[in-house]
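>>> no sequence on this one, just coordinates:
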């Protein structure tokens, strides 16, 4: 901002425009608009909401295409028919993921109904995005307002009738494929014996899973699933891929379905195989793609009428059925989508080009020349300036379908650059109160991603790493790179109107609600950001800088401008008053600003974010006689962000404070390098056995825990007595899937008592540096081995057996025990201890991060 203000060049504005268009952030920002249109998300939706680990490749494709200024006609063709038109281009294969972003339920028995819904949804979104016409209104009958026939809807759907979702297509260059094949051959040769033995062990368990899975389907579909693949018709192949997807999903967890002896043998062989990982080639990209199922498409039939239709365009534009022939150099494809893609990208197409030009105008001005940018029909409303839309479209085509040229043309125009301080402002306002003629710029609230990214930017945390798999929203990457789970959106972005991405979104809502204010003001996350901002200001200030200098720096960080004298005076007055408040108050919770909270997906309320950071606060319940029990059950709800590469444990909780402890217990998740069982629940207990000798018991549950997935986990310990055998039970529940049952694994316990200790109970950390990385929600400790019906998973709240129950909620307090006479958690880490003056400065940072000038732009 300062450089621009100081630049005396008459072309200073144009230089800034060109610089911004050349920056990688341009593609990241404008990709967000496109991803809204194509309903991009990284989960299936519906109740299970299974994650889509390869969806990010399409997101990166869009960003790279925009940054490379790929011609829009090529951009459209790749997404509708990249596999047919550009089969040797890996980017074009990834682009067909456009047709894979709809919601999908992997375990539904009604395969026929779901496939019909998917084809309809692809038809709808194609109409919205490329035609700018609401085709879905013509699905059941001729459109009541626009000249679209029901036949037109199914003519458009027929272009997609032959499609087959694929997750096994390699998107790589021939050179990359050849290199991979050579490395794989070496790996397979060296591991042949191990893999043969493993396959033999897995054969029966895999078959058992297959049989158990297909029981969900009706008999006629079971016959299809059991058919030889060569005997399947094209339509049966489309149905089969649903069942096959579910079978593979269930078989991926086959290890836990085998009996104990077989499971141990399988895990032992997997550990032996892991020793060859250094020579195993990295998998080639296998994005979510589309191909045709065969060279002959299943018929497209209008329901009820039972009329078969061929692919075609809206009758009012192209009444004749186009000639379609399969590409001569490809097999098992119809060529239908290539015809659609080429028709849409004809320079004389009356819709496609005007739709994208209108969208670009909309995103710059707040609304399009045609108000509804995805509905150019009667209900969408006519353009306010049709001649301008036509002129912009002609210039867009003359410039080779390049979007950057269109941006440059719009933002350097007099219309875009005119000032709101025009001398005839009052007259304009009286004549045109709706601002239909663009006499002033719209005041707009930042959208959800801009708010989040701005917070990270001004506090100095923003990570500019580009591309790759998505991360959780608590990491400071740009929002475009955060994982978007449809049923579990980031609370901050959800409050600021982030869509759920079920259907195409051409325009974001911009509401103003009490929830937004309450979240920004009361959130422990925002207070942590304010503390980071305060630290940034102080770290970049000289020791002898006065408060006005520091305030000027703060204003530049947040608002990009100097504060006025009045603002400086108000800020200084606020700091003085707030310092007195901070000096005199005694907080209920004593929670420092650097303790961060979040939300575990599929859960209400807040959780504590633990990080693998030496500066992380240690959460400890001080030593208390109530904690010293032999039989116990520990329970927690959590989301794991990472595990150690070594065998070290991500500790959920431990009553074992010292590195050389020979007493107490520790419960957590083993690392990737565990010599016994990686990435599973592990319990370590020190005690005395029936022979009176000290003994260490280390048990692994055999559950495989996935990263970034919400879980409920528990371990119960029952000591051995003269009358009853000792038992240790692990319990695990995947909270993202209601249909997934609670899994329980049981082991004998040789101990008769716990070795006495008076250590504190630590949550999120163990001995030395074994720290948890992720979110931990409700934590409960009970003084007995609970039965399944008593577990927190099904019986929330406290019971007579509860020792402590910590929920991390504002009431009764973030670190308070929910029991009336409970034991609060204390912080024993290295967090900053604020002086009243510093705490007041943090509060001022917090206030400014809540200001309208920060949240709105004009």
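Nice, I can see it. A quick note: this is a predicted structure, and the numbers were derived from the prediction, not measured. Numbers count the residues shown, from 1 in each chain.

>>> make it CA atoms for all contacts and neighbour counts henceforth
Will do.

>>> next, the buried residues of the longest helix seen in the chain.
Scanning the chain for the longest helix, with DSSP state H as the assignment, gives helix 192-214. For helix 192-214, the neighbour count (16 or more other C-alpha atoms under 10 Å) marks 195, 198, 201-202, 205-206, 209-210, 213-214 as buried.

>>> which SSE is immediately downstream of that helix?
helix 219-226 (DSSP states H and E).

>>> report the buried residues of that following helix.
So for helix 219-226, counting by 16+ other C-alpha under 10 Å, buried means 221-222, 224-225.

>>> closest one of the residues you listed to residue 373?
Distance to residue 373, by C-alpha to C-alpha, is smallest for residue 221 among those, at 42.0 Å.

>>> distance of that closest one from residue 298?
As judged by C-alpha to C-alpha, to the nearest Å, residue 221 and residue 298 stand 17 Å apart.

>>> circling back: just how off-centre is the longest helix of the chain within its chain?
Computed by C-alpha atoms, centre = their mean, to the nearest Å, the chain-centroid distance of helix 192-214 equals 33 Å.

>>> with stretch 112-125 instead?
Here the centre of stretch 112-125 is set off from its chain's centre by 24 Å, with C-alpha atoms, centre = their mean.

>>> can you list contacts of that stretch?
38, 99, 102-105, 108, 134-136, 153, 156-157, 160-161, 239, 503-504 (C-alpha atoms under 8 Å, 6 or more residues apart in numbering).

>>> for the residue most central in space within the chain, which non-adjacent residue is closest in space?
Nearest to the centroid of the C-alpha atoms of the chain, with distances taken as C-alpha atoms, centre = their mean, sits residue 483, at 1.7 Å. Among residues not flanking residue 483 along the chain, residue 470 sits closest, at 4.9 Å (C-alpha to C-alpha, 6 or more residues apart in numbering).

>>> ok, now residue 425?
Residue 425 sits nearest to residue 439 (C-alpha to C-alpha, 6+ apart), 7.9 Å away.

>>> ok, the one you found touching residue 420?
Yes. Counting by C-alpha atoms under 8 Å, residue 439 sits close enough to residue 420 to count as a contact (7.3 Å).

>>> the more surrounded of the two?
residue 439 (21 against 13; other C-alpha atoms under 10 Å).

>>> let's bring in a second model and compare:
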């Protein structure tokens, strides 16, 4: 690998300060057999050392053989000194206790017997030492740390180590002057390319023909084939700007975002399941995929694209796109089966995935390699790793409710409000002009007298409400209680109310529906149910505050509905395993009445305490309830209850009521007046037609909201990130403050440049915002490298390989750029164009180097076999997604719907990007054509040629259905001739006319297939033969490759 002299010296300095030793053995080592059990044996040995051997050595040996005292020059503080031994020679032979001096001296089978002048160690301790040596004698850390053990947490990278080409600021370069008598140069890009070609004595390839050029452009930008009409129009358009207009049209297409989102999702290791052995689904993760598509189509500047993925919830908390962008952090694998003791280790693994992916995706640096030690090749100390890691310490996966189209909802709601206004006006006019008179007439009726006498239900007004599970209670105008907020696994509601009613004999509990609950409730469970396992009532005199509440004995329970096996009687049977429930009567009001064993009440009023327990099923708590009492014998289960305050007003003469009292009574009477109820019902019927916001669950990454819990997780995630020696959570070296890569900081005071300043009352730390600021800072931070990496990715997908051939490794182990000046010029153009990607696409595709033919010239191939100088634009095989989408499009079956949940159904007609990416169940067609497993970031897919690819195209039932669809399209029209069908098939699938030989062979093939099918008794022989022909077109190299 080539290195400049300056950087070679810098690398030597970095290796020196990191303490890396590279031994050189002039004699080749003998090849050793690979031991497949070595890793497992060492792991067992390390466990033995931690649990048993370390305490033994500390207690019995360290006093004389470690620290300041080393008798017989024998030091046991670390493995290196144990192997070296003392005056008596090496103390251990890893893997063989019987040959190890340490084992024999503690076993007293050899002198000097140890511990000196002490009893022999217990047999169990000696067995542990022997087992540890036999396993290889692994050490985790020294028994005594020497010097400043935490010095590495303060390591400073020397300036000499920062001279790697990718870490330097962008060079302000001008396109080189070139001699171009043929007029090949079309853009400044071509000047950079031609200059290098001329130095090598090479000439670029001639331009590709226009049919191949439009096909190339379509597949590069849209991932779909051009229609025959589009091809002919472009071929016949002689206007000088015809190609420019084509590029503009393609970049405006919504399919552009679908095509290029797939490239980024590879880099982001996006999937819709957690991974590991259970691989549970993430049903709300698709919003991140939709964000990427929308962001690309809308031309979101790339620096904003990056910033939102790191800290969208902090930068733009009211922007749906910004919130869903944080799905980038949540896209990695996530174990759902961890024990309490594994929470911390798992969390550090997860944070490592986030940081490592951020580093490779956005900066092209393998930051994750510095987890356990300083990076062995790049100047990234372990200190920087943990300080960057701390940006994500309290970031968790969380699900939020998201309105997918808030602007559309506001517009529709405003239009509906105009339509609904007459209903509201009619109600207001009736209440103002007629309701008072009708109330007075009703008060003089016998119905009013019955209510005043207390013969109807009296609704209790709660004075105090409490939920042991942390739920929130709110009083509704109708006297009911709405329960929202936290829905605990099991809960207990305690409600207190007062009443002046004396001698009441029945209590009613209503379980009421509400639109805020699943299926309308009345329960808060995921199916709308509840399970009331215990209902208890106690009473005390209101006037005697010292009196102890007495339990009320309940009997003869009745209910409007009882779930099979879960009757109302179960609520008062003192059995916590039984309960009252109402499945499947969801979305309906239910009621239960309990008689008291004797009349209840006190002169001066009573205080009632109701206790409702929900211990029968997880989350089956009641969502809306109302309590009422009555003294009427055998009261009805249902019927309007009268609040105590209204009852008091009814018993007060009209002339003595206050203005507020008159208004309250009038408001209550609305429920009884038939004419008002008729108008109200009409208004409610119309209100049901009101538009509703499109609320869905979205998986985001944020702080301060409930995390997506793991199935066996017993504790919350850590609140601080520590420096970890060797990456081990058991070896902490203090809390790691937020920091950045020293190699990409060009300011003496980074804390002031990128401060962590959460606004007052913020639920997030704003550490991720500081990280996002540094990532995109082109003056003092990582902005220049960020720009280099993304323009290289664009070039890679247009030209087949990047200017830097290792697109996710811009470090010393990656390859150097073939055209460093061109790379810096493109990065500068990106920043100058306000980080917009579409102008860079157009710039690259407008160049002569992009428009070259893919023809291989043997002479040029000999000089530059890998095409590093880009003397041709190589042909490339399409990805599995694009091959499928192309066949689907040609069949006429493509479903153009965008966004939304994906599917695993192989017969789906939507584009392949909408396939659900389930890590344990990848779509076979995508896998066989090299789609990634989405476990780690992938910047460049491999391109394999294997037999299953051809077999899939020839035998897959979906491919066959696409071929049949294309065949039907080719036969539309009056009696098409076979020659016309063949020519049309070539124009659709390949964008060109068949040659005379191809035409002749295709016609002969179709006729032969027709004869074969008809001869076997199949009357639709022509239909089947044409499908065969179309399937053959799909199998051609020319179809799956783009020149």
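Structure's in. What do you need? What you see is a predicted model, and the numbers here were worked out from it, not measured in a lab.

>>> sorry, back to before: what's the match for the residue nearest to residue 483 of the first structure in the second structure?
Here residue 470 of the first structure is matched to residue 902 in the second structure, going by TM-score structural alignment.

>>> who touches its match in this structure?
286, 914-916.

>>> tell me where the longest strand sits in the second structure.
strand 590-600 (DSSP state E).

>>> show me what it is packed up against.
Applying 3 or more C-alpha pairs under 8 Å, 6 or more residues apart in numbering; DSSP states H and E, one finds that strand 590-600 of the second structure contacts strand 504-511, strand 554-559.

>>> the helix or strand following it maps to which residues in the first structure?
Remark: after strand 590-600 of the second structure, the chain's next helix or strand is strand 606-614, criterion DSSP H and E. Using TM-score structural alignment, strand 606-614 of the second structure corresponds to no residues of the first structure.

>>> just want the angle from strand 606-614 of the second structure to strand 590-600.
Per axes from the mean of the first three to the mean of the last three C-alpha atoms, to 10 degrees, the angle that strand 606-614 of the second structure makes with strand 590-600 is 140 degrees.

>>> what range does the very next helix or strand once past strand 606-614 of the second structure cover in the first structure?
Per DSSP H and E, strand 606-614 of the second structure leads on to strand 624-630 as the next helix or strand towards the C-terminus. Mapping strand 624-630 of the second structure onto the first structure (TM-score structural alignment) gives no aligned residues.

>>> same question, stretch 245-261 of the second structure
Stretch 245-261 of the second structure covers residues 15-31 of the first structure once aligned (TM-score structural alignment).

>>> how close does the residue nearest to residue 483 of the first structure get to residue 91 of the first structure?
19 Å.

>>> want to throw the contacts of residue 902 of the second structure into JSON lines with distance to residue 731 of the second structure?
Formatted as JSON lines, these follow (distance: C-alpha to C-alpha, whole Å):
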{"residue": "286", "distance to residue 731 of the second structure": "38"}
{"residue": "914", "distance to residue 731 of the second structure": "44"}
{"residue": "915", "distance to residue 731 of the second structure": "43"}
{"residue": "916", "distance to residue 731 of the second structure": "40"}
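
>>> which of these fall within helices?
residue 286.

>>> from the contacts of residue 902 of the second structure, which two are the most distant?
Pairwise distances across the contacts of residue 902 of the second structure (C-alpha to C-alpha) peak at 10.0 Å, for the pair 286 and 915.

>>> more neighbours: which of these two?
Under the criterion of other C-alpha under 10 Å, the comparison of residue 286 of the second structure against residue 915 puts residue 286 first, with 24 against 21.

>>> how about the aligned partner of the more buried one in the first structure: what's its closest non-neighbour residue?
In the first structure, the residue equivalent to residue 286 of the second structure is residue 56, according to TM-score structural alignment. Nearest residue to residue 56 of the first structure in three dimensions, chain neighbours excluded: residue 469, at 5.9 Å (C-alpha to C-alpha, 6+ apart).

>>> okay, now that neighbour: neighbour count?
So residue 469 of the first structure, with other C-alpha under 10 Å, has 15 neighbours.

>>> list the residues that contact the aligned residue in the first structure for residue 916 of the second structure.
Under the alignment (TM-score structural alignment), residue 916 of the second structure pairs with residue 483 of the first structure. With contact taken as C-alpha under 8 Å, 6+ apart, residue 483 of the first structure is in contact with 41-42, 470-473.

>>> if we go to the second structure, which of those residues are intact?
Retained in the second structure: 41-42, 470-471, out of the contacts of residue 483 of the first structure (criterion both residues aligned by TM-score structural alignment, their matches' C-alpha atoms under 8 Å).

>>> for ChimeraX, what selects the buried ones among those?
Buried members of those can be picked out in ChimeraX with the line below, counting by 16+ other C-alpha under 10 Å:
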select :41,42,470,471
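
>>> alignment lookup: residue 146 of the first structure to the second structure.
Residue 146 of the first structure maps onto residue 378 in the second structure, by TM-score structural alignment.

>>> now do residue 577 of the first structure
So residue 577 of the first structure corresponds to residue 1008, using TM-score structural alignment.

>>> make sure that match is indeed in a strand.
No. According to DSSP: H, G, I helix; E, B strand; the rest coil, residue 1008 of the second structure belongs to no strand; its state is helix.

>>> distance of it from residue 967 of the second structure?
Distance from residue 1008 of the second structure to residue 967 of the second structure, by C-alpha to C-alpha: 17 Å.

>>> before we move on, what about residue 804 of the second structure?
44 Å.

>>> same check, this time on residue 451 of the second structure
Shown here: residue 451 of the second structure relative to residue 967 of the second structure, a distance of 79 Å by C-alpha to C-alpha.

>>> and those two? Which one has more around it.
residue 967 (26 against 19).

>>> and that one, that one's in a helix?
Yes. Assignment of residue 967 of the second structure by three-state DSSP places it within a helix.

>>> so what does it match up with in the first structure?
Using TM-score structural alignment, residue 967 of the second structure lines up with residue 534 in the first structure.

>>> mind naming the longest helix for the second structure?
helix 406-433.
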